[in-house]
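Participant: Pasted the sequence and its predicted model underneath.
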Amino acid sequence: MRYGLDISSAGSWGDPRTMAEMAALAEASGWDGVFLEDYVFFPGGLESFDPWVTLAAIALATDTVRLGTLVTPLPLRQPARVAVEAMTLDHLSGGRFVLGVGAGDPASDDVRARGDALTARSAAEILDEAIEVINALWSGKETTFHGSHLDLSDATLRPRPLQRPGIPIWVGGCLTRRGPRERALRWDGACLYGTPPPTWRDVTADEVRALRHDARERRGDDTFVVAVGGRERRDDLDAEIDYVTSLAEAGTDWWHEYVPPRLPYDTARALVEAGPIRARPS
């Protein structure tokens, strides 16, 4: 199992230069990936910087860690712009970029700033169409797409991403529901989150096994990536190790640990430098 760091280009240490330094420290401290939340207007009114520009700085400051967004709310973005920015980051990083996508939080300031009604259903429909458009553009072939929400004619994006057949697309969310689960299984991976606060419930090992089973049945192989996480480290270290170990034994590929931007810089840096909590050897 690999270990990812979820951080945000927000708060007192969220500027691109400091984030690049933090990512380089993460790489040196044994983390396998650095992933950023993707907001325009960060929740809680924290000062924030663009995560995509920040990822460019991180790409230049690191050599081996995977990097990406967890997650980009595609219904709020222009798909062709996302496609070209992701392709550029893939080249800049030497083929290390992952595009995490989701429908977006209907209560977020980003959704309110959109200025029109975005229902759960329409967001899901736009998400499906946007993923199709982005993936088609990465082929380097002329792309035409006419959907219920998106329309594209005779568009060609070159160069292609470095990764073949394309940049990995991970679908994020609470995948116990059929729709999000089916969407994730059509692509390269899933990032599972527990029930949101204040009633947080962790993803269970049984849920990972069920998703892994469904992916194997659907695809006929074990190439589907299962990532779990998005929460802070808890104080009970033994319990955390037990939990992470159970996820690894269930077939989880990535465990992501969240370091919130509200933490003081020195505290956040110490957490990153300490490295990830690792599963016990099997």
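Facilitator: Arrived safely.

Participant: From here on, just use CA atoms for contacts and neighbour counts.
Facilitator: Noted.

Participant: Would you mind measuring from the closest residue to residue 265 other than its chain neighbours to residue 110?
Facilitator: Taking Cα to Cα, 6 or more residues apart in numbering, and ignoring the residues beside it in sequence, residue 265 has residue 13 as its nearest neighbour in space, at 6.0 Å. Between residue 13 and residue 110 the computed distance is 22 Å (Cα to Cα, to the nearest Å).

Participant: Settle it for me: which of the two has more neighbours?
Facilitator: In this view residue 13 and residue 110 are compared by other Cα atoms under 10 Å, and residue 13 has more residues nearby, 22 against 19.

Participant: Now do the SS call for the more buried one.
Facilitator: The assignment at residue 13 comes out as coil when based on DSSP: H, G, I helix; E, B strand; the rest coil.

Participant: Repeat that for residue 71.
Facilitator: Note that with three-state DSSP, the state of residue 71 is strand.

Participant: and it, what does it touch?
Facilitator: Contacts here follow Cα atoms under 8 Å, 6 or more residues apart in numbering; on that basis residue 71 touches 36-38, 99-102, 171-172.

Participant: could you redo the last one with a cut-off of 6 Å?
Facilitator: Residues in contact with residue 71, defined by Cα atoms under 6 Å, 6 or more residues apart in numbering, are 37-38, 100-102.

Participant: which among these gets closest to residue 257?
Facilitator: Nearest to residue 257 among these is residue 37, at 12.4 Å by Cα to Cα.

Participant: can you tell me how far the closest one sits from residue 68?
Facilitator: For residue 37, the distance to residue 68 - Cα to Cα - is 9 Å.

Participant: And residue 6, by the same measure?
Facilitator: Spatial separation of residue 6 from residue 68 under the definition Cα to Cα is 10 Å.

Participant: Residue 37 and residue 68: who's more crowded?
Facilitator: More neighbours sit around residue 68 than around the other of residue 37 and residue 68, counting by other Cα under 10 Å; the figures are 30 against 22.

Participant: Regarding that one, what is its secondary structure?
Facilitator: Each residue gets one of three states, and residue 68 gets strand by three-state DSSP.

Participant: wouldn't it be in contact with residue 35 here?
Facilitator: Yes: in this structure residue 68 lies within contact range of residue 35 using Cα atoms under 6 Å: 4.8 Å.

Participant: Can I take it that residue 35 is in a helix?
Facilitator: No: secondary structure of residue 35, determined by three-state DSSP: strand, with no helix assignment.

Participant: which residues of the stretch 101-250 of the chain fall in strands?
Facilitator: Taking DSSP state E, counting those that start in this stretch, the strands of the stretch 101-250 of the chain run over residues 143-146, 151-155, 169-173, 189-192, 225-231.

Participant: do you know which of those strands lies nearest residue 31?
Facilitator: Once Cα to Cα is applied to these, the stretch that comes out nearest is strand 225-231, at 14.1 Å.

Participant: adding another structure so you can compare the two:
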Amino acid sequence: MPERLARRLWFGVGPGIGVADASEIVRTVEYADRAGLDFFTVSDHPYFGDRLEAYSSLALLLGRTRNITGVATVTNTPTRPVPLLARSLATLSVLSGGRVVYGVGAGGYWDDIVRFGVDRLGSAAAVRAMEEAIGLVRALHGGGAPVTLDGEFTRVDALDPAAVPAPLVWTGSVGPKSLAVTGRTADGWIPGNAADWRSERYRTSRPLVDEAAREAGRDPADIATVFNLPGRVTDAPLPSTRDATGRWLGGSTGQWTEELTEAVLEHGASGFVYFASGDPSGRIGIERWAEEIVPAVREAVAKG
């Protein structure tokens, strides 16, 4: 099982999830594994027919790699029976040697979720369902006595936990109630809408996570912040790495290195996901990410 994410730097790649891109997705994750990246991500939107199903993708990609960790960012809780999800996670963990993280969300696309045949939940109920799911997934790992739960959203009767350590939990929390769940229960948080360390979303949301963690008797430093970073890796420096709204655009390898090092040392960032599918430079972009930017950031951070 990977050590606690908040206590190390992790660098990942988002290879895409489109059915039409399947072969390139496999090649990208295999390359990321060889290049020493720490994790890859797949999104979970099973109601879209042009996208690969997340957990099937995780299984295949973990089977094609040796060291890299996989995570669905984030699992669409309303569309998956939680006890079966727990078994899927335990199975992936056993088969991969612990290389899986449980990414979880409350469900943000309710019109589409309803089309999938799921009853609509209000926002408060969806957050309660997410917290209940996190607790049950953890309870169904680690061995021990059978688990019975007469929950608000799931019932199980005397289910044996898998004799496998529970995975790390990352959330994609957005609203105050779900951010509080992150503070109480999670190991990591992925700010929504690719918000980064300079964004208003991050500045207003992370304190809610920290407050809930302290109220639960936890150290907020144990909850990692993992930033999604769509952006270009360019040959020459850009005049500005951000647009007029402050949103990250990318830049040269030097500009990426400077910004990410600042994010770690001054803003407490613990992880970054480079979205290879969003960079028109394609393979060149991911190679610069894995072979130039990531080693440079690690070195700069080590020097402090």
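Facilitator: Cool, got the structure. Since we're looking at a predicted model, the values are computed, not measured.

Participant: Mutual contacts of residue 6 and residue 68 of structure 1, please.
Facilitator: Taking Cα under 6 Å, 6+ apart as the contact definition, residue 6 of structure 1 and residue 68 share the neighbouring residues residue 35.

Participant: sorry, back to before: wait, which of the contacts of residue 71 of structure 1 is closest to residue 258 of structure 1?
Facilitator: Each of those was checked against residue 258 of structure 1 using Cα to Cα; the closest is residue 37, at 10.0 Å.

Participant: Map the closest one onto structure 2.
Facilitator: Across the two structures, residue 37 of structure 1 finds its equivalent in residue 43 of structure 2, going by TM-score structural alignment.

Participant: tilt between the helix or strand hosting residue 266 of structure 2 and strand 224-229?
Facilitator: Using DSSP states H and E, the secondary-structure element containing residue 266 of structure 2 is helix 253-267. When axes from the mean of the first three to the mean of the last three Cα atoms, to 10 degrees is applied, the directions of helix 253-267 of structure 2 and strand 224-229 differ by 150 degrees.

Participant: which residues in structure 1 does whichever helix or strand comes after helix 253-267 of structure 2 match up with?
Facilitator: With elements assigned by DSSP H and E, the helix or strand that comes after helix 253-267 of structure 2 is strand 271-275. Mapped onto structure 1 using TM-score structural alignment, strand 271-275 of structure 2 covers residues 254-258.

Participant: By how much does the matching stretch deviate from structure 2 on average?
Facilitator: After superposition onto structure 2, stretch 254-258 of structure 1 lies on average 1.4 Å away from the residues it aligns with, using mean Cα distance after the TM-score superposition for structure 1.

Participant: measure the residue lying closest to residue 234 of structure 1 once chain neighbours are set aside to residue 1 of structure 1 for me?
Facilitator: Counting by Cα to Cα, 6+ apart, residue 240 is the residue found nearest to residue 234 of structure 1 once chain neighbours are left out, at 6.8 Å. When Cα to Cα is applied, the distance between residue 240 of structure 1 and residue 1 of structure 1 equals 15 Å.

Participant: same question, residue 211 of structure 1
Facilitator: Between residue 211 of structure 1 and residue 1 of structure 1 the computed distance is 16 Å (Cα to Cα).

Participant: Compare neighbour counts for those two and give me the winner.
Facilitator: Neighbour tally, residue 211 of structure 1 and residue 1, criterion other Cα under 10 Å: the higher count belongs to residue 211, 24 against 18.

Participant: what's near enough to touch that one?
Facilitator: Counting by Cα under 6 Å, 6+ apart, residue 211 of structure 1 touches no other residue.

Participant: Check the gap between the spatially most central residue of structure 1 and residue 117 of structure 1 for me.
Facilitator: Central residue check for structure 1 by Cα atoms, centre = their mean: the C-alpha nearest the mean position is that of residue 70, 2.3 Å away. Distance from residue 70 of structure 1 to residue 117 of structure 1, counting by Cα to Cα: 24 Å.

Participant: is it true that residue 107 of structure 2 touches residue 73?
Facilitator: No: counting by Cα under 6 Å, residue 107 of structure 2 does not reach residue 73; the two are 11.4 Å apart.

Participant: so how far is whichever helix in structure 1 runs longest from its chain's centroid?
Facilitator: Across structure 1, the helix with the greatest residue count (assigned by DSSP state H) is helix 120-137. The offset between the C-alpha centroid of helix 120-137 of structure 1 and the centroid of the whole chain comes to 16 Å, using Cα atoms, centre = their mean, to the nearest Å.

Participant: Over in structure 2, find the residue span it aligns onto.
Facilitator: Aligned using TM-score structural alignment, helix 120-137 of structure 1 spans residues 123-140 in structure 2.

Participant: what comes up buried for the longest helix of structure 1?
Facilitator: Within helix 120-137 of structure 1, the residues that count as buried by 16 or more other Cα atoms under 10 Å are 123-131, 133-137.

Participant: Residues contacting that helix, please?
Facilitator: By Cα under 6 Å, 6+ apart, the list of residues contacting helix 120-137 of structure 1 from outside reads 74-75, 79, 83, 103, 157.

Participant: repeat for stretch 217-226 of structure 1
Facilitator: Contacts with stretch 217-226 of structure 1, where a contact means Cα under 6 Å, 6+ apart, come from 188-190, 216, 252-253.

Participant: By neighbours, which of those residues wins?
Facilitator: Most crowded among the contacts of stretch 217-226 of structure 1, counting by other Cα under 10 Å, is residue 190 at 27 neighbours.

Participant: Just tell me what that one corresponds to in structure 2.
Facilitator: Using TM-score structural alignment, residue 190 of structure 1 sits opposite residue 188 in structure 2.

Participant: correct me, but its match touches residue 170?
Facilitator: Yes: contact between residue 188 of structure 2 and residue 170 holds when scored by Cα under 6 Å: they sit 4.2 Å apart.

Participant: thinking again about what came up before, any idea how far the equivalent of the residue nearest to the centre of structure 1 over in structure 2 is from residue 290 of structure 2?
Facilitator: By TM-score structural alignment, residue 70 of structure 1 lines up with residue 73 in structure 2. To residue 290 of structure 2, residue 73 of structure 2 is 20 Å away according to Cα to Cα.
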